[in-house]
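Colleague: make a model of this:
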Amino acid sequence: MLSPVKYQEKGKGFPLVFIHGYCESKEMWDDFVGELPDSYHILVPDLPGFGESPLPEGDFTIDDIAELLIEWIDSLNIKECILVGHSLGGYVALSMAKYNPDYIKGLCLFHSSVFPDDETKKETRNKTISFVEKNGVKVFADSFVQQLFYIGNREACSAAIEKTISIVSSASSNALIQYAKAMRDRYDRTDVLKQSGKPFLIIAGDNDIAVSVDKSKEMADISLNSTFVLLNETGHKGMFEKPVETQRAILKFVDSIVY
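Modeller: Model prediction:
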């Protein structure tokens, strides 16, 4: 049976899977992966419910989404890969690594976290749900996206901001609401860092309002095998704000594992 997960791909070689963030789509990675060498098999899926991938029926968890991505990877006859997960994509990648470790050779947490939402963050998720229910997706996109970029980068990243707003605006309100619930209720994944032994790359922005630098440093400290990269004057969108630095860091990480 064909997987419902839609994706883009390029290159041949060891598989690298790039997983996008909340209310986004595979197009978020277009420019970023376009600059990566074709000596790797780069796969960029739409998470179920975003882009061209259909939304699962009813409520679901991050673990449910991870299972769908593992089924997709398996349908492509991929036995091992490296995951690059941005924000929500990192939560999904961690679940994939926990329950299907044999598929995962390494994992990059790109502005993401192993820690569950604290009470303040849970309340923020609930406010997001209420806001989307009341105002709709377009108003949410207009208010949400720009703040994810460091203020000093917003002018230079204006095209990326507009592209992101357009992508977010095209998502369904049901997808935004169901994923907000799934993120709010997700489990602590520090055990994956502490016990898996997998190599991790942790990329953090010093002005990221979604994942604090302190939490990112804490992750690096508790990992058995991690590399920590801190991006200066960067918010939550290093793929746009610091593309060269993040591409270089990811390729160095990947090369250290594959070769």
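
Colleague: all contacts plus neighbour counts: C-alpha atoms, from now on.
Modeller: OK.

Colleague: any idea how far apart the tips of stretch 39-54 sit?
Modeller: 31 Å (CA to CA, to the nearest Å).

Colleague: what's in contact with that stretch?
Modeller: 4-20, 23-26, 29, 33, 55-56, 65, 69, 170-172, 175 (CA atoms under 8 Å, 6 or more residues apart in numbering).

Colleague: how about a cut-off of 6 Å?
Modeller: With CA atoms under 6 Å, 6 or more residues apart in numbering as the test, stretch 39-54 has contacts from 5-18, 25-26, 55, 175.

Colleague: can you select the buried ones from these in ChimeraX?
Modeller: A single ChimeraX command selects the buried members of those (16 or more other CA atoms under 10 Å):
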select :5,6,7,10,15,16,17,18,25,26,55,175
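
Colleague: in strands, which of the contacts of stretch 39-54 appear?
Modeller: In this view, the contacts of stretch 39-54 that belong to strands under DSSP state E are 7, 8, 9, 10, 14, 15, 16, 17, 18.

Colleague: residue 87 is in contact with the last one, correct?
Modeller: No - using CA atoms under 6 Å as the test, residue 18 is too far from residue 87 to be in contact (11.4 Å).

Colleague: in the host helix or strand of residue 221, which residues are buried?
Modeller: Assigned by DSSP states H and E, residue 221 belongs to helix 213-222. Across helix 213-222, burial judged by 16+ other CA under 10 Å covers 213, 216, 217, 219, 220.

Colleague: which ones are touching residue 108?
Modeller: 84, 200, 201, 202.

Colleague: again, 8 Å this time
Modeller: When contacts are counted by CA under 8 Å, 6+ apart, residue 108 is found next to 82, 83, 84, 85, 90, 200, 201, 202, 203, 250.

Colleague: then residue 129?
Modeller: If you count contacts by CA under 8 Å, 6+ apart, then residue 129 has 176, 177, 180 around it.

Colleague: out of these, who has the most neighbours?
Modeller: residue 176 (24 neighbours; other CA atoms under 10 Å).

Colleague: you'd agree that one is up against residue 21?
Modeller: No - between residue 176 and residue 21 there is no contact under CA atoms under 8 Å: 11.3 Å.

Colleague: want to put them side by side, so please do this one too:
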Amino acid sequence: MLYTRDTGSGQPVLLLHAFPLNSRMWEPQMDALAARARLLAPDLPGFGLSPPPPAAPSLDDYARQVVDVLDALAVDQVVVVGLSMGGYLAFRLVGELGRRLVGLVLANTRATPDAESGALARHRLAAEVEARGVEVAASEFLPKLLGATTQRGQPALVDRVRAIIRENTPAGVAAALRAMAARPDSTSLLAGIRCPVLCVAGEEDTLTPPEVARAMAERIPGGRAMVVSGAGHLTNLEAPQAFNDALAGFLSERTRHDEGRGGDPLP
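Modeller: The predicted structure follows:
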């Protein structure tokens, strides 16, 4: 089973990490929100403390492993928070979880698949990581993950993100790159989501700009979008207070959500 950080009590909230990080990226949320929610943060295969995948996995394989974690922990209804790659995985969980999905936060992510050029670049990087190690991924992604404000003003965070990336295995990083390259288009799922949804973007995110979050929110019934000032692709780390406030507010709103509309993400 995937290694999973489990802290707090209350509404279960599943935190799905970005690429090429691991569950440690969620520490600001786990520290701040444990008094109001049960926070579950798995390491995907080959990331953090989870063993590498035995074969080439797909995002659907990751989703089934995440559901296995929820089942093993006796979690029924859950709010899913996915950031970047975690968002791609969250889309696969919409079908896997069905009525168990009672809230969804899509942060710094997109529903569309890679263009052919992007998929080819992921495959090339996967081969480089296997040959030369995860530092290749750190050097490739760090300038893209963090916004200009963070890179200028938070050097300790830049070092922290690099350190988290280095904790992951080459096999896990390469497998995730190939899984993301092969991911399907999830755009058609958006109109059928029936639980509360918040789409989060960083003002300085060049990988998934704010207009991507706004476009997703417009396709989701009742979907909302918010933009975090001064943050890039890792909004939860670059602006933890703003992210935590948004997540806490979302959880409070979800508890007041009309039960007749909530809990079923499928038509």
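
Colleague: as CSV, the contacts of residue 108 of the first structure with distance to residue 50 of the first structure, neighbour count and secondary structure would be great.
Modeller: Converted to CSV, the contacts of residue 108 of the first structure look like this (distance: CA to CA, whole Å; neighbours: other CA atoms under 10 Å; DSSP: H, G, I helix; E, B strand; the rest coil):
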residue, distance to residue 50 of the first structure, neighbour count, secondary structure
82, 22, 24, strand
83, 19, 28, strand
84, 18, 24, strand
85, 15, 23, strand
90, 16, 25, helix
200, 26, 24, strand
201, 26, 23, strand
202, 25, 25, strand
203, 24, 25, strand
250, 25, 20, helix
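
Colleague: now render those residues as JSON lines, adding distance to residue 108 of the first structure.
Modeller: Output for the contacts of residue 108 of the first structure, formatted as JSON lines (distance: CA to CA, whole Å):
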{"residue": "82", "distance to residue 108 of the first structure": "8"}
{"residue": "83", "distance to residue 108 of the first structure": "6"}
{"residue": "84", "distance to residue 108 of the first structure": "5"}
{"residue": "85", "distance to residue 108 of the first structure": "6"}
{"residue": "90", "distance to residue 108 of the first structure": "8"}
{"residue": "200", "distance to residue 108 of the first structure": "6"}
{"residue": "201", "distance to residue 108 of the first structure": "4"}
{"residue": "202", "distance to residue 108 of the first structure": "6"}
{"residue": "203", "distance to residue 108 of the first structure": "7"}
{"residue": "250", "distance to residue 108 of the first structure": "8"}
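
Colleague: just the strands in the stretch 151-259 of the first structure please.
Modeller: 200-205, 226-231 (DSSP state E, counting those that start in this stretch).

Colleague: quick check: end-to-end length of stretch 6-23 of the first structure?
Modeller: End-to-end for stretch 6-23 of the first structure, by CA to CA: 15 Å.

Colleague: so it corresponds to what in the second structure?
Modeller: Using TM-score structural alignment, the residues of the second structure aligned to stretch 6-23 of the first structure are 3-20.

Colleague: which residues sit against that stretch?
Modeller: Outside stretch 3-20 of the second structure, the residues that reach it (CA under 8 Å, 6+ apart) are 23, 25-26, 30, 33-44, 49-50, 69, 75, 77-87, 89-90, 137-138, 165, 168, 173, 176.

Colleague: what distance separates that stretch from the centre of its chain?
Modeller: Taking CA atoms, centre = their mean, to the nearest Å, one finds the center of stretch 3-20 of the second structure at 10 Å from the center of the full chain.

Colleague: quick one: map residue 258 of the first structure onto the second structure.
Modeller: So residue 258 of the first structure corresponds to residue 255, using TM-score structural alignment.

Colleague: ignore the last one, residue 227 of the first structure
Modeller: Match for residue 227 of the first structure (TM-score structural alignment): residue 224.

Colleague: next up, the contacts around that match.
Modeller: 197, 198, 199, 214, 217, 218.

Colleague: so it versus residue 102 of the second structure, what's the distance?
Modeller: Distance from residue 224 of the second structure to residue 102 of the second structure, by CA to CA: 15 Å.

Colleague: how many residues are close by the closest residue to residue 217 of the second structure other than its chain neighbours?
Modeller: Distance criterion CA to CA, 6 or more residues apart in numbering; nearest residue to residue 217 of the second structure, sequence neighbours excluded, is residue 223 at 4.5 Å. By the measure other CA under 10 Å, the count of residues near residue 223 of the second structure is 23.

Colleague: so residue 223 of the second structure sits against residue 199, correct?
Modeller: Yes - between residue 223 of the second structure and residue 199 there is a contact at 7.4 Å, judged by CA under 8 Å.

Colleague: please, which helix or strand holds residue 70 of the second structure?
Modeller: Per DSSP H and E: helix 59-72 holds residue 70 of the second structure.

Colleague: and that helix, which stretch of the first structure?
Modeller: Going by TM-score structural alignment, helix 59-72 of the second structure lines up with residues 62-75 of the first structure.

Colleague: contacts for that stretch?
Modeller: 2-5, 47-48, 79, 91-93, 95-96, 100, 182-183, 186.
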